[in-house]
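Enquirer: Sequence first, then the predicted structure, then my questions.
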Amino acid sequence: MDEKIYNPAEVEQKWQKIWEETNAFKTNEDDSKPKFYALEQFPYPSGDGLHMGHVRVYTIGDVIARFKKMKGYQVLHPMGADAFGLPAENAAIQRGINPREWTLKNMERIRSEQKRLGVSYDWDRYVGTCLPDYYKFTQWLFLLFYERGLAYKKEAAVNWCSSCNTVLANEQVEDGKCWRCDNEVTKKELSQWFLKITDYAERLLQDLDQLDGWPDKVKMMQKNWIGKSEGAEVVFTVPELDNAKIPVFTTRPDTLFGVTYMVVAPEHPLVPNLIAGKENEEKIKQFIEDLKKESEIARTATDVEKVGYFTGSYAKHPLTGENIPIWVANYVLMDYGTGAVMGVPAHDERDFLFAKKYDLPVKIVIQPKSEEKPTLDEMTTAYTGDGMLVNSDIFNGLENREAIKKISEHLKENGKGKPTVSYRLRDWLISRQRYWGTPIPIVYCDDCGTVPVPLDQLPVVLPEDVVFDGKNNPLTTSESFVHTTCPSCGKPARRETDTMDTFIDSSWYYFRYISPHEDTKPFDSKEVNKWMPVDEYVGGIEHAVLHLLYSRFFTKVLYDAGLISHQEPFKSLLTQGMVIKDGSKMSKSKGNVVSPNEIIEKYGADTGRLFILFAAPPDRDLDWTDTGVEGSHRFLNRVWRMVQQHLDTITKTHELKVETEAEKELRRMIHVTIKRATEDIDERNNFNTAISAIMELVNKIYSYPADGNKALLKEAIEKVVILLAPMTPHITEELWQMMGHEDSIHNVSWPTYNEEYLVLDEVEIVIQVNGKIRGKIVIPTSLSKEEVEEKVLGLEKISEWTQGKQIRKVIVVPGKLVNIVVV
C-alpha cells in the first residue's frame, strides 16, 4: 500500500470544516455525567490578532477540556471577546472610524484564528462585551449594586493618566505609571463612580483559605493587596477648629504616649482650615500643588526624602491632653488609612528620621527588658523591639504586647477611639472618561436628583453622533445622548457621560457563557448553579489582583443577592508562564514576535500546539526555539508514518497473545504510558511529561519485532493516537478515521490501565563493590532481598572482587542495585 504523506494544511482544513458543519463542540449536556467548566481568559480584540501567549493559554485549556470530555464529563468550554476599551477608541481617532467597526472586525479575525488552532469552543455561546445584548446586563448588574448601596458617586482625588485622558483605579497604577501606556500618573479632583469593594474586604481575605486549587503566589498577592492590619483608631481633636476630629489608625497603640507630633496628608480636608492665616500658609499651598504632579509610589518610596511643613495648628492628645503640633508631609496619603498618622519618633524609624530632620521632640515609652536602657542622647535610631512601657501613665510596667490591647480598650471606654481593623484595599473606581465602554445607566434631573434608568429601558445604547478628537470624552459631544427625559418625573434631564471600566465587563462574563441567549436577565440562576464555579481557569498571573479580585467581589455580591449558590467563581486556577524568545518576552518592540499564523502555515496548528505543551510545564516560562518546533513536527510525522506502515495490521482483527519478553514489555509500556499520561494531565497539568511518555511508547513500537503479536501492536498504536488526541486534535482525528473508525476520536473514552501489567517480571540491576560498578544482572522481580543477595554473591565475576576480603555488609536497593561493602 502506498503511504500517504502527512499534509497538515489539508488535514486541518478538512477537520475544521467538518467540526463546524457538525457543531462538534456543542456542550454535551448530560446530567447523568459530572460537570466540568473549562475556561480560558478571553482576549482583547486588538488589530494585532493573536500572539503565542494566547496560543499557549488556549492550547492548555483545550487539552483540559478535551481530556475531561474523554474522561466522561459533560464539559462547558466557551469563548468570547473582552471587546470594550481604550485601544479601540485610539484606533477610531487615528483611522477616523467608529470603534465598533474596528472592534467587530478584529473579533471576527481572532475567532477565525482560534478556529485555525482547532480549539474546541462551543461557538453558540460566544459573547462580545461590546454588544448591546451583553452590556445591557452589565448595566443591569450596575443597578443591582446601586440598589444594594454598593455603587456611589463622590468627589475624589483620582489617578489621572494624561496620555489615555482617563481615570485609573488604584490597581491599574503600577509603580506610579499607567498599566496600559506606562505614562506617569498624577492626581486630579473629579466626581467619580465607585463600587464598595471595601465592604467585602474581610470576606475576600478569609475566603482565600478555601481556594486550594489556586497557586499560593496568587493568593499571597491578593492578601497583600487587601492589606489587613489590626490596631486601634485614635481620635485627636483640634480645639481651635471647634474640636474637629482627626482620627488616626495605628497598629501600635502601645506607643500612644510617645506621640510628639502628627502628620496629615496634603489632601486632607482639614488642611485649608489648619493653615488659614498661619505663617506657612502660602508655602503649604504651593507644596500641595507641586505634589499633585507626583505619583503615590514616588511619594511613599523608602529612598525618597520626607518633606513636611508645620501647619501652625495643634491637636489635643486624647489621653494626656498635650498640644501636639500638626504637620503636612509628602509621605502621608489620603487614600491610605485615615489620611493622618501620629508621629512616634522613638519607636518608628521613619518618624525618627523626620523628627531629627525638623528638630521635633522624641519621647521614649518602651524600654527593652535588658539592663541596657538607651537614653535620648544615646539614640541613633528608633527602638522598634518589644519591652516594658515607661512614661505611659497608668500603663507603666506593662509589656508592650499586652499594652496594645489594654490601651485600645481604654480608648474605647473613654470615647477617644476603639480597637479596629484597617485595610489597604480602597473602593473600586469604575468611572472612565471615554466612549468605548458600557454607559453608566444613571440620569441627572434638577428636580429628582440622581435617578437610575429603569430596567425596562435598558440597554442605554452608545450613540453614533460623537466626535473622536482625542481632546474630550466623546460622549459629551452627542446631543442626542446627553439630553434625555427623567424616568421619574418626565422633565428634561442629562445622562451620565462616564462609561464603566472594562474590568466590570470581565468580572461576570463567565456567568453569561452559561446562558448567553437569556434576554430578560444576565443569566439563568438554575443553570449557573449547575455549572459554577469554573473548575479550571487558565490565564496570566498579571491579572492576580485586578481581574481575579474583582471577579471574586462580583460573585459574592451575586451570592448575597440570592442569584447564585456559590461564593467563589474559580475552583482551580492555572497561571501559565510567558513565552520567551532570545531571552526576552515576545513583543513587537523587541522584534522577537513569532506569529501563530506563521507556524500554522509552515508546520500546522498541531505542531504549534505540541511544541507549546512539550517545551515547558505550563506554569513556567517557555523558551521559544525553532529547532524545538521542528522536533515536534518530526515527531508527528513519525506517528503518521507509524500508522501508515501498520495500516494493514490495524484495520484487521487479530488474536491477542502475550508470550514473548518483547510482547510483555510492549504491553507493560502501553499501561505505564496510560498511567503516566493520565496522572500528568489530570493531577499535575504536566503536559510535557505526558508527551514524553507517549514518545517513549512510540519508540517501543518502532523497535517491536516484526513477528510480534499483531493484536498487541494494534492496541499500542491505537493507544498512542488516543492519548495524543487532546493535544493534537487534527492529525489524530485523521489517523483515527484512516484506521477504520467511524466515530470521532474525541468521543472515544480515555483509556484505563491495568495495575497487573505495570509490574516487570524481570529487572536489570547494577552490582557494586565498595560503590564501584563491577557488573549487572537480570533477576526476577519476585525475589526477596535475601534471595537477591544470595544470587549476587554467587556470581563468579563478583567473587573475583570479594575473594580474600571480609564482607562487612550487603546493601540491596530493590529493583536498582546491590552494593557489597568489603574490607
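Expert: Everything's here; your move.

Enquirer: C-alpha from now on. contacts and neighbour counts both.
Expert: Fine.

Enquirer: neighbours of the closest residue to residue 163 other than its chain neighbours, just the number please.
Expert: Residue nearest to residue 163 in three dimensions, not counting chain neighbours: residue 183, with 6.5 Å by C-alpha to C-alpha, 6 or more residues apart in numbering. By other C-alpha atoms under 10 Å, 16 other residues sit near residue 183.

Enquirer: if I pick residue 183, what's in contact with it?
Expert: 161, 162, 163, 177 (C-alpha atoms under 8 Å, 6 or more residues apart in numbering).

Enquirer: can you give me the helices in the stretch 401-550 of the chain?
Expert: Applying DSSP state H, counting those that start in this stretch to the stretch 401-550 of the chain gives helices spanning 479-482, 502-505, 509-512, 525-531, 547-560.

Enquirer: how about the first one: buried residues?
Expert: Within helix 479-482, the residues that qualify as buried by neighbour count (16 or more other C-alpha atoms under 10 Å) are 481, 482.

Enquirer: helices or strands next to it in the packing?
Expert: With contacts defined as 3 or more C-alpha pairs under 8 Å, 6 or more residues apart in numbering; DSSP states H and E, the packing partners of helix 479-482 are strand 492-495.

Enquirer: can you pull the buried residues of the strand it packs on?
Expert: 493, 494, 495.

Enquirer: before we move on, back to that, give me the buried entries from the contacts of residue 183.
Expert: Here, 16+ other C-alpha under 10 Å leaves 161, 177 buried among the contacts of residue 183.

Enquirer: got another, please set it beside the one above:
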Amino acid sequence: MLEKYIPQEIEKKWQHVWAESKCDCCTEDNGKPPYYVLEMFPYPSGNLHMGHVRNYTIGDVIARYRRMNGYNVLHPMGYDAFGMPAENAAIKHNIPPAEWTYSNIANMTRQQKSLGLSYDWDREVATCHEKYYKWTQWIFELLYKRGLAYRKEAKVNWCEHCNTVLANEQVIEGKCWRCDTPVVKKDLKQWFFKITDYADRLLEDLKLLPGWPERVKTMQKNWIGRSEGLEFSFDIPSLKEKVAVYTTRPDTIYGVTFVVLPPEHPLVGKLLENNPKKAELEAFCEKVRNTSDIERTSTESEKLGMYTGIDCIHPLTGKKVQIWITNYVLYDYGTGAVMGVPTGDQRDWMFATKYNIPKIITLQPKDHELKLEEMDHAYEDKDGVLVNAGPFTGMEMHKAMSAIIDYMEEKGLGKRRVNYRLRDWLISRQRYWGAPIPIIYCPKCGEQLVPEDQLPVKLPEDVKFTAGAVSPLATSEHFVHCTCPKCGGPATRETDTIDT
C-alpha cells in the first residue's frame, strides 16, 4: 500500500546512482540501492507538537517498511537550530543562545526516542554546531568565488526591537511578525545570493517535475515572473532628466497619461527640490516607505498617490504626462517607474478615476467601438485593434506590439528587454545566533575571504545584546579585530550572520 507514496522517478534515479557508484558506508550489496528517508528537521523550540509527531511517524513507517524489504536505509535526525527565536528566548531568560538551544535539543531528542522512532542517532546534526556551520561558510565562499555572493546597499525592512532585517514575509500589516513592533525602512549594506542568474534554468527545469501539482508549478512561474517587453524613457524638461519605464504591453503606449514613481526612486529627491508641495510630498513618501512591499503590492490595498506638479513628455506624441508618487510601485522591479494607462489596466483606471487623471482609449474590440463616456472599467481583453495610436491605428494588438517595439528601436527611443519578478536573496542578518559571514575587510586589500583552512569562523561568547542597529558580534573586540589574510595588516571581520 505504501508504494503509491514513493515517486517512481525517484526510485529510478536512486537505482542509477547506485549502479554508478557505491559509498563506503553501504558495504553490503544485496542488489538494492540505499534508501533515504529525509525527515523535516525541527526548530528546537523546546517541545514537539502533534504536527511533528504526525510527520515523523509517517517517515518512520516508510523507513521500517524499506528495511523489511532489504534496503539500506539512511534515516537521520537533525535540528535547524539557528535564528531569532532562540536568541530572543535566550535574552529573555538571560542565558546564552547555545545553552538554550542545546537544552531544547536534548528534550526533543528524549521525546523522539520515547516515541520509538527508528533514527540513526549516530548521524544526528545541529546547524548551530561549528562542525556543521563550517560547511555553511564554505558554501558561502564557493558562491563568492563564483560571483554569486555579493554585498550592496539596499533598503530593507528593519525592526527596532529585534534590531535586525526582516524578509517581506516577516512583515505583517507593517509590523514585525515576532514582536509587533512597527517596521521601518533603512538603508544598509547587505549580503545577497545571486539567484536571479538561475531564473531561466528554474523555469526550464519545472518540466522535470511531472509529479508536482500544476498549481504549485504555476506559483513558481509567477514567483520568477519572466516577461518580455519594451523599455523606453520619458523626458523631464524641467529637470533635464529622463525617467525609464518597462511595459509588457507596448500596444497601449499611446494611452499613457501618467507615470508613477515609488518614494525610493532616485528621481524623487530632484522632483521635491524647490517643490511648493515639498513638505506634504515628503510626509507621504515617509509613510509609504514604512509600508511592507507585500502590503504595497496587494490587490486589496488602497492605491494612494500625490501629483508632483511636474510633467514629462511622451516620446511618440509629444504630449505632457503627469508624474505621480504612489504606494503601489516598487523600485526594485523593472525600471522602478511604471507608465499609467487608465483604459488598459483596471488598477490604473481606478487610480485615474480617483484623482481625475485624463484617460485615452487606444484599444477596442474588433466588433464595436468603445466610448469613454460609456465605460466604467478598463478594457483588459487580450484581443482588439488599436485606435488613437498614430501610424499603428487599426492594427491588431499582437502585431502592434512587435511593430511598436521595432519602431522604437529603429528610432532609438527604446529597446526590447526580458524582465523578472524574482529578486536576489538577501541573506545577511544583524544578529548573533547564526553562521558568521566569512569575510574580512582590509583598508588596503578590500574584501577578503577567510582562508579555507581557518574555517569555521566561530561565534564569540563575549558579546552584548544591546548593540542597537548593529550585530551583537560587533561588540566582541577579539572577534572584530583580525589580520588581513593577504597583506597581514590590521583588518576587521564582517559582523553580520547568515539568515537560517
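Expert: Right, received. Where do you want to start? On a predicted model such as this, the values are computed, not experimentally measured, just so you know.

Enquirer: what's the TM between chain one and chain two?
Expert: The TM-score (TM-score structural alignment, normalised by the length of the second structure) is 0.88; 474 aligned residues with a C-alpha RMSD of 2.3 Å.

Enquirer: wait, which of the helices of the stretch 401-550 of the first structure is closest to residue 224 of the first structure?
Expert: Within these, the stretch nearest residue 224 of the first structure is helix 547-560; the backing value is 11.9 Å (C-alpha to C-alpha).

Enquirer: For the residue opposite residue 149 of the second structure in the first structure once aligned, grab the count of nearby residues.
Expert: By TM-score structural alignment, residue 149 of the second structure lines up with residue 151 in the first structure. Other residues near residue 151 of the first structure number 20, with proximity taken as other C-alpha under 10 Å.

Enquirer: Could you tell me how far residue 151 of the first structure is located from residue 141 of the first structure?
Expert: Distance of residue 151 of the first structure to residue 141 of the first structure, computed by C-alpha to C-alpha, to the nearest Å: 10 Å.

Enquirer: Same check on residue 635 of the first structure?
Expert: 50 Å.

Enquirer: what about those two, which has more around it?
Expert: Using other C-alpha under 10 Å as the criterion, residue 635 of the first structure and residue 141 rank with residue 141 on top: 19 against 15.

Enquirer: Identify the residue of the second structure aligned to the more buried one.
Expert: Per TM-score structural alignment, residue 141 of the first structure is aligned with residue 139.

Enquirer: got it, and residue 69 of the first structure?
Expert: Match for residue 69 of the first structure (TM-score structural alignment): residue 67.

Enquirer: ok, back up a step: nearest to residue 779 of the first structure among the buried residues of strand 492-495 of the first structure?
Expert: Once C-alpha to C-alpha is applied, the member of these that ends up nearest residue 779 of the first structure is residue 495, at 85.1 Å.

Enquirer: So that closest one is in contact with residue 443, correct?
Expert: Yes: using C-alpha atoms under 8 Å, residue 495 of the first structure is in contact with residue 443, at 4.5 Å.

Enquirer: can I assume the match of residue 141 of the first structure sits in a strand?
Expert: No: read with DSSP: H, G, I helix; E, B strand; the rest coil, residue 139 of the second structure is helix and lies in no strand.

Enquirer: who touches it in this structure?
Expert: By C-alpha under 8 Å, 6+ apart, no residues touch residue 139 of the second structure.

Enquirer: With residue 90 of the second structure as the reference, measure out to it.
Expert: Going from residue 139 of the second structure to residue 90 of the second structure by C-alpha to C-alpha gives 28 Å.

Enquirer: what number of residues lie near residue 453 of the second structure?
Expert: Neighbours of residue 453 of the second structure using other C-alpha under 10 Å come to 6.

Enquirer: again, but for residue 792 of the first structure
Expert: 21.

Enquirer: This completes my enquiry, with thanks.
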